[in-house]
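> Predicted structure and sequence below. I'll ask about it afterward.
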Amino acid sequence: MIWSARRPAQIAILSQSQQPSAPKSPMSRYGRARKVHANTVEGRRAVLEAFRADRPVERLLIANGIEMGPQMREIITLAEAADIQIEHLDRRDLDRQSQTKKNQGVVAVLPDNRYVSVEDIILDADSKSQPPLIAVLDGIVDPHNLGAIARTMDAAGGHGIIIPERRAPGVSPGAIRASAGALMHLAVARVVNIPRTIDYLNQLGVQTLALAVDADTDYTDVDLKPPTAIVVGSEEKGVSRLAREKCAAAISIPMRGQLASLNASVSAAIAIYEAVKQRAND
């Protein structure tokens, strides 16, 4: 085993049923869809990746008359092999049950078990005898950034992403589409407080590194072979002050041009693949 971690009490993660309810307001079509299905995966690539990842699909909804390409044929074959109920609906009926505007005529309904604990991510890496590689998202509000970071983390063989419970995108159909289905393969922990979670990771022996444009240490000068969590902030504000104070160090990506910063998902990808490069050469 490459590393070992002590196991303090697991961080409490509120379930959706425990979260305070928001004031009632008129629901959009997509709000009504969430009332019908708590968790959906939508679009051909995302649904296909859900099946390939052996996610527990409860039902498959398909619009009547859609074009059957290779992806749809594979989706139906996998659904039939798993004895999953397939429902063929009018397009309007399917859209009423969809949470996105781009379902491409296919929606998979899953049980609402999208999240794991932080400790689950650590123990999964430990079971593979690998030092954890984790991204912690602090202040990321665009589901496309979440999806892009998830896609990079999955491609890099990383172990998971940690996101805050509030004021952040969750594992939604839109984020899954943006990840090209990578979120179906990647563990995601949803936590109450990012600074406390960073402190928890420090206790576990995971080095926590904040990406910051004003940091003195170049990202290539840090040893990323040990267990590592890369903390990524928003493009406007960066990593929050409290989160940065909890991190073991801050690292920067050199900027040679006129712009002051990179897109959050691009910054994360650069740091994640530096870890991949270092670990490959170990």
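Yep, it's here.

> going forward, measure contacts between C-alpha atoms and count neighbours the same way
Will do.

> for stretch 89-101, the distance to its chain's centre please.
Taking Cα atoms, centre = their mean, to the nearest Å, one finds stretch 89-101 lying 25 Å from the centre of the chain it belongs to.

> and what of stretch 252-264?
Taking Cα atoms, centre = their mean, one finds the center of stretch 252-264 at 24 Å from the center of the full chain.

> what's the distance between Arg256 and Ala280?
As judged by Cα to Cα, to the nearest Å, Arg256 and Ala280 stand 27 Å apart.

> Ignore what I typed, I meant Val107.
From Val107 to Ala280 the distance is 38 Å (Cα to Cα).

> The two - which one has more neighbours?
Taking other Cα atoms under 10 Å, Val107 and Ala280 do not tie; Val107 has more neighbours (27 against 9).

> Nearest spatial neighbour of the more buried one, chain-adjacent residues omitted?
Beyond its immediate neighbours in the sequence, the residue positioned closest to Val107 (Cα to Cα, 6 or more residues apart in numbering) is Glu42, lying 4.6 Å away.

> this is the comparison structure:
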Amino acid sequence: MAGNSQRPNRRTSNKKGAQVGSGGQRRRGLEGKGPTPPAEMRKGHAKQRAAQAKARRAQGRPRKASGKSASELVVGRNSVVEALREHVPASTLYVQQFIDNDERVREAVRLAGEDGGINLMEAPRPELDRMTRGLHHQGLVLQVPEYEYAHPDDLAAAAYDEGEDPLIVALDGITDPRNLGAVVRSASAFGGHGVVVPERRAAGMTAGAWKTSAGTAAHTPVARAANLTRALESYQKAGMMVVGLAADGDVELPELDVLEGPVVVVVGSEGKGLSRLVGETCDVRVRIPMPGGAESLNAGVAAGVVLYEAARRRG
């Protein structure tokens, strides 16, 4: 019976014992992996990402971020006409069959035709009801395609390529698309190189954001970061100062000299301000003096004030 044998050294188990020797692993481990490669060749290094971004731009291929916004539908006659007037990028205008052809319908069809890149489609009302899930579409539905976000690293790399110090705005916890559109508009007006938004729990480039940007979103890139804190740390490694706006900031805006160099301005929500991790990541926290007695400013206004001060200092 197994385990009761009287023969010495007889194996009573199928398990193998320890093997003699290392098979050369120790010797190979002592040989090392050679000299450390340059930063541009190290995977994940900021200089490698900047070099890759520069190569993509030279080939005319912008980098896509890790996520896209979902395709959006603008419904209702007034909303559709306003979106077309503001040149919100759209792919298709759906018009209900046998619709009451009023002035707004005629203008929507005319604007879509003048754009040249918008398809005109006639559809029965049940189909439009299905598309809009029962919303009151009034016979007009405008389809806005997915927005192609930039990568955060590309914003700084593009500024450096132009021989300029990057001026970037990062939004922390901003959920109103109109605030995002207002920040994009201010960045465009005062020489900003782009806006960064988090991938989750944040406003994206919807039709509402496009309208509020008044068309400036067409040439001011918006980047999406999977993790905003890590994106800010990457900017710091690239030599940029991260400035957070806070009501209890240590420095007042007129005393902030770092705006003259490469900088990222982080704006939090009006109610909650900066999140804890983002606030701890900032190199300096600055407050906007408000002698009129207001307690706070919304994100769009606050970003505009700081961007104006940066543009003034940069001449």
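In hand now; what should we look at? Remember, predicted model here, so these are calculated numbers, not experimental data.

> Kindly provide the TM-score of these chains.
Overlay of the two chains. TM-score (TM-score structural alignment, normalised by the length of the first structure): 0.73; 248 aligned residues with a Cα RMSD of 3.4 Å.

> Could you report the neighbour count for Pro289 of the second structure?
Counted with other Cα under 10 Å, residues neighbouring Pro289 of the second structure total 13.

> I misspoke; the intended subject was Lys101 of the first structure.
Lys101 of the first structure - counted by other Cα under 10 Å - has 13 other residues nearby.

> The one 3 residues further on too?
Using other Cα under 10 Å, Gln104 of the first structure is surrounded by 17 other residues.

> Likewise for the one 4 residues further on?
Applying other Cα under 10 Å, we find 28 other residues in the vicinity of Ala108 of the first structure.

> max-length helix in the second structure?
Selection of the longest helix in the second structure by residue count, based on DSSP state H, yields helix 299-314.

> Quick one: residues in contact with it.
169, 174, 179-180, 182-183, 186-187, 190-192, 253-254, 259-260, 265, 267-270, 288 (Cα atoms under 8 Å, 6 or more residues apart in numbering).

> Just the buried residues of these.
Among those, those classed as buried by 16 or more other Cα atoms under 10 Å are 169, 174, 179-180, 182-183, 186-187, 190-192, 253, 259-260, 265, 267-270, 288.

> counterpart of Lys54 of the second structure in the first structure?
Structural alignment leaves Lys54 of the second structure without a partner in the first structure (criterion: TM-score structural alignment).

> immediately after whichever strand or helix holds Lys54 of the second structure, which helix or strand?
Assignment of secondary structure by DSSP states H and E places Lys54 of the second structure within helix 46-58. Scanning forward in sequence from helix 46-58 of the second structure by DSSP H and E, the next helix or strand is strand 72-75.

> Following element in sequence after that next one, please.
Once the chain leaves strand 72-75 of the second structure, the next helix or strand it forms, by DSSP H and E, is helix 77-85.

> Let's verify the most far-flung residue of the first structure relative to its centre: helix, strand, or coil?
Each residue of the first structure has a distance to the centre, and by Cα atoms, centre = their mean the biggest one is for Gly65: 32.6 Å. For Gly65 of the first structure, the secondary structure call by DSSP: H, G, I helix; E, B strand; the rest coil comes out as coil.

> Leaving out chain neighbours, which residue sits closest to the spatially most central residue of the second structure?
Closest residue to the average C-alpha location of the second structure: Arg224 at 1.9 Å, with Cα atoms, centre = their mean. Nearest-residue entry for Arg224 of the second structure: Val197, 5.0 Å, with adjacent residues in sequence omitted and distances by Cα to Cα, 6+ apart.

> Map the one you found across to the first structure for me.
In the first structure, the residue paired with Val197 of the second structure according to TM-score structural alignment is Ile163.

> Its match: neighbour count?
Once other Cα under 10 Å is used to define contacts, Ile163 of the first structure is seen to have 26 neighbours.

> element containing Asn145 of the first structure, please.
If you go by DSSP H and E, Asn145 of the first structure is part of helix 143-155.

> For that helix, give me the average deviation versus the second structure.
Its aligned residues in the second structure lie a mean 1.7 Å from helix 143-155 of the first structure after superposition (mean Cα distance after the TM-score superposition for the first structure).

> Show me what the very next helix or strand once past that helix packs onto, helices and strands only.
The C-terminal neighbour of helix 143-155 of the first structure among helices and strands, as given by DSSP H and E, is strand 160-164. Under the contact definition 3 or more Cα pairs under 8 Å, 6 or more residues apart in numbering; DSSP states H and E, strand 160-164 of the first structure sits against strand 133-138, strand 188-191.

> just the angle between strand 160-164 of the first structure and helix 143-155, please?
With axes from the mean of the first three to the mean of the last three Cα atoms, to 10 degrees applied, the angle from strand 160-164 of the first structure to helix 143-155 works out at 160 degrees.

> Now do strand 160-164 of the first structure against strand 133-138, angle only.
20 degrees.

> average distance between strand 160-164 of the first structure and the second structure?
Once superposed with the second structure, the aligned residues differ from strand 160-164 of the first structure by a mean of 0.8 Å; criterion: mean Cα distance after the TM-score superposition for the first structure.

> How far does that strand sit from its chain's centre?
When C-alpha coordinates are averaged (Cα atoms, centre = their mean), strand 160-164 of the first structure and its chain have centres 6 Å apart.
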